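> From the sequence below, what's the structure:
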Amino acid sequence: MGIFTIRLPDIGEGIAEAELVEWHVQLGDHVKEDDLVAVVMTDKAAVDVPSSVNGTVTWLGGEIGDHIAVGERLIQIEVEGEGNDSPVSENETDSAEVVENEEGDVETSKPSENTIGAKNVAPTVDTRSANVRTRSEFKANPKNMASRVNGAKPLAAPSVRARAKEEGIDLRNVAGTGPAGRVSHADLNDFIESGGMVHRRGAHSKNTKIKDVKVIGMRRKIAEKMALSKSRIPHITIVEEVDMTELEELRAALNKKHNGTRVKLTLLPFMMRAIVEAVREQPELNARYDDDAGIVHQFGSVNIGIATQTDNGLNVTVVQHAEAANLWDNAEKVTELAEAARDGTIRLEDLTGGTITITSLGALGAIATTPIINHPEVAIVGINKMQTRPMWDGQQFQPCKMMNISCSFDHRVIDGWDAAVFVQKIKSLLESPAMLFVEG
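Got it, this is the predicted structure:
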C-alpha cells in the first residue's frame, strides 16, 4: 500500500491560491479515479478537483474557507502499490477533536499553539454534523426511548433545562444523543429546526437562536468585490423613465415570426444593441479605470457583462464583442452563458474581460435601483420593472409600457453631463427601436 497526494493544481491565469469551498469526501471514503473530491474558488470561478487514483481517503488538507496555495497538499489517498508521497506526520496535522464537556454539550478541542501546518486539518470542526450519526443511531434503537415513554425525567445539563424552559419545550419529547440519552444544546437545536416545538407556551415565545454562517466561496468574492467598488468609486446614479411600448410590440412580433426556429428574444439583446450604439459616440463609457496607475483604458470591443443570479450567488458573464454581433447572436450568447453559469460549467474566459455591465432583477425589479459599478469598469446600466401606466400624449392619457433605467457612473472620470447624454441616448434608442438596426 502507498500514499498518493493530490495537490492543488495550477489553475492558470496567474492564480497563486484558491479558497476551499466544498469537500465531497470524508476520511475513510473510498474514491475512484475522476470522482469529485473538492471544489475550490478562485477570483474568477469555482473549480472542481477530481481524484486521479482509486483508493481510500486518509487525510484532508484544510477546512472550508481555508486558502490553499497552488502546489500545496490538498488530499491524501491510500492506494494499491506505490504512491507518490509519504503520509502527513502527526506534527503536521492540526486535527480538531470532538469532545463532550461536563454539561454533556459537544465542543471542539483546539490544537496546541506549537502545532504546525495549520491548514492540515480534517473537516470535523462542525460539531453539529459530527453528532448526526450518533443521533440517528439513538433514534434507530427504540430501547433508548423507553424511559421517555414511561415518563422518566430526561438527563440534561442545567443550562439545557433552562433553555428548554424558556423555549417552552418538554424535554421528554427531545431525543438525547449523549450518554444514557442525555439531551444537549445540539439536540434542542435539531428539535426546534425539525418543527417539533409542540409544547411551546404560546405563539409568541422568545426565539433565542443565533445562526453563524461563514462567508465563503462565491459569497465572499461578491462581498469583496462590492466593498472594493463602493470604497474606491464615487458613484453618480441617473434614473430615467423609458416608453417601451414600441419596442415591446416589435419584440413580440419577432418572437412570433421566429417561434421555435430561433431563441426567444428578451429585453437584454435590445439593451445590448443600444449600449453598443451609445458608446460608439461616447467611448469613454466603454472603459476601465486603473486608479492605481491613473489611466483610463478605452476599449474598441464592447464586452458586455450580464449579471446572472445562480444558486451560488451572482455571476457576471461576459458577452465578448457585442459590437460585432446582431440581435439574435447576442440573444443566443446571453442564453448560453446564463445556462452555463447556473449549471456550473461556465468557463473562466466567459467571466472576464467586461468593459460595461447590465444588471436586472427581471420581474422582481423595483421602480428604481442604484446599481454598483463592476470595478474597474466606469459604468453600469440597470433595468427595472416594466409597468403599464397612463401617459399624457398632449391630448389624452394613453396606456404605455413604461420602464425606468438606472445607470451608475464613476464620477472620477465621468462628468454628470456626459452621464446624462449617455442615458438620453439609451432612452431614445429604446423608444425608437428601428434605430437599433434590428436584423431578422
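
> CA only for contacts and neighbour counts going forward, please
OK.

> which helices and strands sit right next to the helix or strand harbouring Val132?
Taking DSSP states H and E as the criterion, the element that holds Val132 is helix 127-140. Packing partners of helix 127-140 (3 or more Cα pairs under 8 Å, 6 or more residues apart in numbering; DSSP states H and E): strand 106-109.

> Tell me which stretches of the stretch 101-250 of the chain form strands.
Using DSSP state E, counting those that start in this stretch, the strands of the stretch 101-250 of the chain run over 106-109, 235-243.

> and those, which is most packed in?
Most buried of the strands of the stretch 101-250 of the chain, by mean neighbour count (mean count of other Cα atoms under 10 Å): strand 235-243, with a mean of 19.

> Of the strands of the stretch 101-250 of the chain, give the one that comes closest to Asp410.
strand 235-243 (5.3 Å; Cα to Cα).

> before we move on, the earlier item: so which of the strands of the stretch 101-250 of the chain gets nearest Gly344?
With Cα to Cα as the measure, strand 235-243 is the member of those nearest Gly344 (31.8 Å).

> Pick out the residue closest to the middle of this structure.
The centre of the chain sits closest to Gly313, judged by Cα atoms, centre = their mean, with a distance of 2.4 Å.

> Could you also give me the structure for this next sequence, so I can compare it with the first?
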Amino acid sequence: ALSVSPPEAKPESDEPVEQDAPPAAPKVDSKSIPSASPASPSKAPAVAPAPSGGKVYAGPAVRKLARELGVDLVLVAGTGSKFRIIKDDVHDYVKAKINAPASANSGAGISAIPDIDFSEFGEVEEVPRSKLHKLTATNMHRNWLAVPHVAQFNEADITDLEAFRADLKAEAEKKGVKMTLLPFLLKACAKALEEYPQFNVSLHSSGEYLIQKKYINIGVAVATEAGLLVPVIKNVDKKSLWELAAEVIELSDKAKKRKLTLEEMQGGCFSISSLGAIGGTGFIPIVSPPEVAIIGVSKTQIKPVYIEGEFQPRKMLPFTLAYDHKAVNGVDGGLFATYLAKLLGDIRHMI
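Next comes the predicted model:
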C-alpha cells in the first residue's frame, strides 16, 4: 500500500508550470466545471480542471513524486489553493486507480456493456457472486484478451485403453483407489510434453525469450460449488498410474472442501479440463498464462471406424488442444495433438 506523505513544509508557487506529459493531453472547459470544494476522501479523484495548454499547478516535489509513480498530473484533481496539486492528491489518485473495481464486461479498448433494468420485463433477483467466481471471471477475461488462442481438434481411439482400465477394476478395489481415465490422460500429456518440449515453456513478459521448464507439473480443473479450482499434480512423468489415481482423488476432494493450499495450486506447466462426465462433443478451453497450452476433453462416444476393410464400433474420445500462438507454432500444435491421440490409442507408447 502507498503511504501518504505529510504536506509540504514550504508553500509552492501557484503559478502554472508546463507539464511534462504529452502535449496532446485532454483539455477541460472550465465553464463546464461546477464550483470546486475540497475532495472527499471517500470519492475517487476526478479529472483535474487543468489550465488550457496542458499546464497544471504543482510544485517540484509533487512533480517528482508523480514521475516516480508514473502519474500524469493532467489527470489529477488538485485540492490546494487555485486547484494546486499537492502530494496527497497524487497518493489519492494512485490509490483510487489501484482499488477501482474492474468492469466484468469491459476489456482493453472495449467499452463496457451498459446495465439494463431487467425488472421492466418481469420479476428479477440480484444474486451475489462469490469471491472465487469473481476472481475466476477476472482471470478468464484477462487470459482470453491477452492470449491469441488457436484450437486443434482431434479424436483418440481409446477402445483398448478402456478395456485395459476395466481389467484393472479388481486390482483397484484391492488398493482402494478408483482408476478413472484421468491418470491415463495425465501420463499421456506428460509423455507428449517430453516429446514436444516447446509446449512446456512460459513466455517472458519482455517477449525476448522463452523459459524452458525441465519439470512436468499438470493442473487438473475441478468444479466446486464455490467455483473453479485447478490443483496441480507435480512430477507427473515420474509417478505411476496408481500414484496419479490416488493423488487425483485426494486433490479433487480437497478442492471441493476448499482445503487446497497455495502450494498445491502453483507451478503448473500444462492443464487438463474434462467435461467427459457431463457430455458434449467438444469445447475450447482457455489457456491460463504463464502456461501456453491446455486440453479440453469431452465425452467418449462409440463411432463406426473403418479398419481393415470394415467398419468397427470404437470408443472415440474427442479433445481440443488450445495453445498460445505467441509461443507455439501451428505445426507444433498439430503434431502434439496427433501424438497425444497416438498415445491414448495405444498405451504401450506411454512406457
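
> Format the strands of the stretch 101-250 of the first structure as JSON lines; extra columns: distance to Ile216 of the first structure.
Compiled in JSON lines, these are given as follows (distance: least, Cα to Cα, whole Å):
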{"stretch": "strand 106-109", "distance to Ile216 of the first structure": "21"}
{"stretch": "strand 235-243", "distance to Ile216 of the first structure": "27"}
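
> For Ala278 of the first structure, find the nearest of the ones you listed.
The nearest among the strands of the stretch 101-250 of the first structure, by Cα to Cα, is strand 235-243 at 15.5 Å.

> The second structure: matching residues for the closest one?
The alignment of strand 235-243 of the first structure onto the second structure (TM-score structural alignment) covers residues 149-157.

> what's the average distance of the matching stretch to the first structure?
For stretch 149-157 of the second structure, the mean deviation from the first structure after alignment is 0.7 Å (mean Cα distance after the TM-score superposition for the first structure).

> all strands in the stretch 251-351 of the second structure, in order from the N-terminus.
For the stretch 251-351 of the second structure, the strands defined by DSSP E, counting those that start in this stretch cover 270-274, 293-297, 301-307, 310-324.

> ok now the helix or strand that Thr308 of the first structure is a member of, how far from the chain's centre?
Assigned by DSSP H and E, Thr308 of the first structure falls within strand 304-310. Its chain's C-alpha centre and that of strand 304-310 of the first structure lie 12 Å apart, by Cα atoms, centre = their mean, to the nearest Å.

> buried stuff in it?
Using 16 or more other Cα atoms under 10 Å as the test for burial, strand 304-310 of the first structure gives 304-308.

> Read off where the helix or strand following it ends up in the second structure.
Next helix or strand after strand 304-310 of the first structure toward the C-terminus (DSSP H and E): strand 313-319. Counting by TM-score structural alignment, strand 313-319 of the first structure pairs with residues 227-233 of the second structure.

> List of residues touching the matching stretch?
Stretch 227-233 of the second structure is contacted from outside by 130, 132-133, 136, 217-223, 247-248, 251-252, 255, 260, 264-268, using Cα atoms under 8 Å, 6 or more residues apart in numbering.

> if we can go back for a sec, which one of the strands of the stretch 251-351 of the second structure is the most hemmed in?
For the strands of the stretch 251-351 of the second structure, the largest average neighbour count (mean count of other Cα under 10 Å) is found in strand 293-297, namely a mean of 26.
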